[in-house]
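*Asks:* here are the coordinates; sequence isn't available:
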């Protein structure tokens, strides 16, 4: 009986060592993702784009922006104060005007499957969306960032249109 258990443990260890050998590069670290190998694209979701302050009336929130080309173009438009409209009882939206000086933002849309309270997204290339309720979705968005602590966001946004200021702290 002990011989069978030792054999099982040996096989499991060999299996684990084999898996580790297949996923390590020569430096002992994980192998880099290779384009076209069906690895998920996480480059658009890195939280390295820095903070943005979102002011709604007398209430302020800090959001952490992603590190992607959309955020780079978005940050170039800050500071801005916009009137955001109500949509679906769970989000506020603002349509950026398009002009030769301020065209659409670059996009890398994907379906997040679930919207989380405090998500700041771009729908299409010209619609800024701030979500104040969590829910499942079938729509695709380009993630800009997320409010770090969204407690009180729904109350601050209220119902109907609201004036929202976005600025770099």
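*Replies:* Done, it's in. Quick caveat: nothing in here was measured; it's all calculated off a predicted structure.

*Asks:* From here on, just use CA atoms for contacts and neighbour counts.
*Replies:* OK.

*Asks:* Please name the spatially closest residue to the spatially most central residue of the chain (chain neighbours excluded).
*Replies:* Nearest residue to the geometric centre of the chain (C-alpha atoms, centre = their mean): residue 143, 3.9 Å. The shortest distance from residue 143 to any residue other than its chain neighbours is 4.6 Å, reached at residue 121 (C-alpha to C-alpha, 6 or more residues apart in numbering).

*Asks:* hey, where'd the strands end up in this protein?
*Replies:* With DSSP state E as the criterion, the chain has strands at 50-56, 59-65, 80-87, 91-95, 114-115, 119-123, 127-131, 135-136, 142-147, 162-167.

*Asks:* Could you save the ones you listed as a markdown table and add columns showing distance to residue 5?
*Replies:* Supplementary listing: the strands of the chain in a markdown table, determined by distance: least, C-alpha to C-alpha, whole Å:
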| stretch | distance to residue 5 |
| --- | --- |
| strand 50-56 | 52 |
| strand 59-65 | 50 |
| strand 80-87 | 61 |
| strand 91-95 | 57 |
| strand 114-115 | 44 |
| strand 119-123 | 50 |
| strand 127-131 | 54 |
| strand 135-136 | 46 |
| strand 142-147 | 49 |
| strand 162-167 | 62 |
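
*Asks:* Please identify which of the ones you listed is closest to residue 102.
*Replies:* Closest approach to residue 102 among those (C-alpha to C-alpha): strand 91-95, 12.2 Å.

*Asks:* between the closest one and strand 127-131, how many degrees?
*Replies:* Interaxial angle of strand 91-95 relative to strand 127-131 (axes from the mean of the first three to the mean of the last three C-alpha atoms, to 10 degrees): 160 degrees.

*Asks:* Next up, a structure to set beside the first:
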């Protein structure tokens, strides 16, 4: 690994540490416990240094009440870090009757920008550790980091329902 790559990695670790220290102030607290997290997943050195391949990014899935949705992942460090945590099952709380949210077990790298318009099916990160699945489209002044998008979100609102829901995220 050359000196430039080492410097970039050291800077990224420093930024992530600083952002995770501020995460509680941005996100507030949540009672959304993690139900299941795979501890058997192994990360190979090539995945750690090069990120997750494009093919793996395209194979993320979201399972809700027996309904499986394909998730097209963004090509960014946040989506790669999220995919590395999978499989993951979260109890997601409803907020404003347009989104489900939960705290992730580990903070993710961020590159937040003002969303302006949220679309049904957007999957985003608020702060550094709050995963949000949007099931209605609306205007927003909040900043998020994009993780991915549900490929066919037409029935997402009906399946998610009005209350809290358990969602399983996987890469297979």
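*Replies:* Cool, got the structure. From a predicted model like this one, the values you see are computed outputs, not experimental measurements.

*Asks:* hang on, the earlier thing: of all the strands of the first structure, which one is nearest residue 74 of the first structure?
*Replies:* Across those, closest to residue 74 of the first structure is strand 142-147 (C-alpha to C-alpha), at 8.3 Å.

*Asks:* Show me what that closest one is packed up against.
*Replies:* In terms of contacts (3 or more C-alpha pairs under 8 Å, 6 or more residues apart in numbering; DSSP states H and E), strand 142-147 of the first structure is packed against strand 59-65, helix 69-75, strand 119-123.

*Asks:* just to revisit the earlier point, map the residue nearest to the centre of the first structure onto the second structure.
*Replies:* Matched by TM-score structural alignment, residue 143 of the first structure corresponds to residue 146 in the second structure.

*Asks:* quick one: the residue nearest to the centre of the first structure and residue 120 touch, right?
*Replies:* Yes. In this structure, residue 143 of the first structure is within contact of residue 120 by C-alpha atoms under 8 Å, at 6.6 Å.

*Asks:* Please name the residues that touch residue 128 of the second structure.
*Replies:* Residue 128 of the second structure sits next to 19-20, 23, 107-110 when contact means C-alpha atoms under 8 Å, 6 or more residues apart in numbering.

*Asks:* which residues touch the aligned partner of residue 161 of the first structure in the second structure?
*Replies:* Mapped onto the second structure by TM-score structural alignment, residue 161 of the first structure lines up with residue 164. By C-alpha under 8 Å, 6+ apart, residue 164 of the second structure lies in contact with 91-94, 100.

*Asks:* Which two among these are spaced furthest apart?
*Replies:* 91 and 94 (9.9 Å).

*Asks:* Mind listing the shared neighbours of the two?
*Replies:* 164-165.

*Asks:* was I right about residue 154 of the first structure contacting residue 133?
*Replies:* Yes. Residue 154 of the first structure lies in contact with residue 133 (C-alpha under 8 Å); the separation is 7.4 Å.

*Asks:* Can you check which residues contact both of those two?
*Replies:* Common neighbours of residue 154 of the first structure and residue 133 are not found (criterion: C-alpha under 8 Å, 6+ apart).

*Asks:* about what we covered before: could you work out which of the strands of the first structure reaches nearest to residue 13 of the first structure?
*Replies:* Checking these against residue 13 of the first structure by C-alpha to C-alpha gives strand 114-115 as the closest, at 37.8 Å.

*Asks:* Mean deviation, the closest one versus the second structure?
*Replies:* Strand 114-115 of the first structure: mean distance to aligned residues in the second structure after superposition is 0.2 Å, counting by mean C-alpha distance after the TM-score superposition for the first structure.

*Asks:* so where is that strand in the second structure?
*Replies:* With TM-score structural alignment applied, strand 114-115 of the first structure matches the range 117-118 in the second structure.

*Asks:* For burial, what's the neighbour tally of residue 142 of the first structure?
*Replies:* Using other C-alpha atoms under 10 Å, residue 142 of the first structure has 25 other residues around it.

*Asks:* show me the contacts for it.
*Replies:* 70, 107-110, 121-124.

*Asks:* Count the residues that sit near the nearest residue to it once chain neighbours are set aside.
*Replies:* With sequence-adjacent residues excluded and distances taken as C-alpha to C-alpha, 6+ apart, residue 142 of the first structure is closest to residue 109, at 4.2 Å. Using other C-alpha under 10 Å, residue 109 of the first structure has 17 neighbouring residues.

*Asks:* any idea how far residue 139 of the first structure is from residue 109 of the first structure?
*Replies:* According to C-alpha to C-alpha, to the nearest Å, residue 109 of the first structure stands 9 Å off from residue 139 of the first structure.
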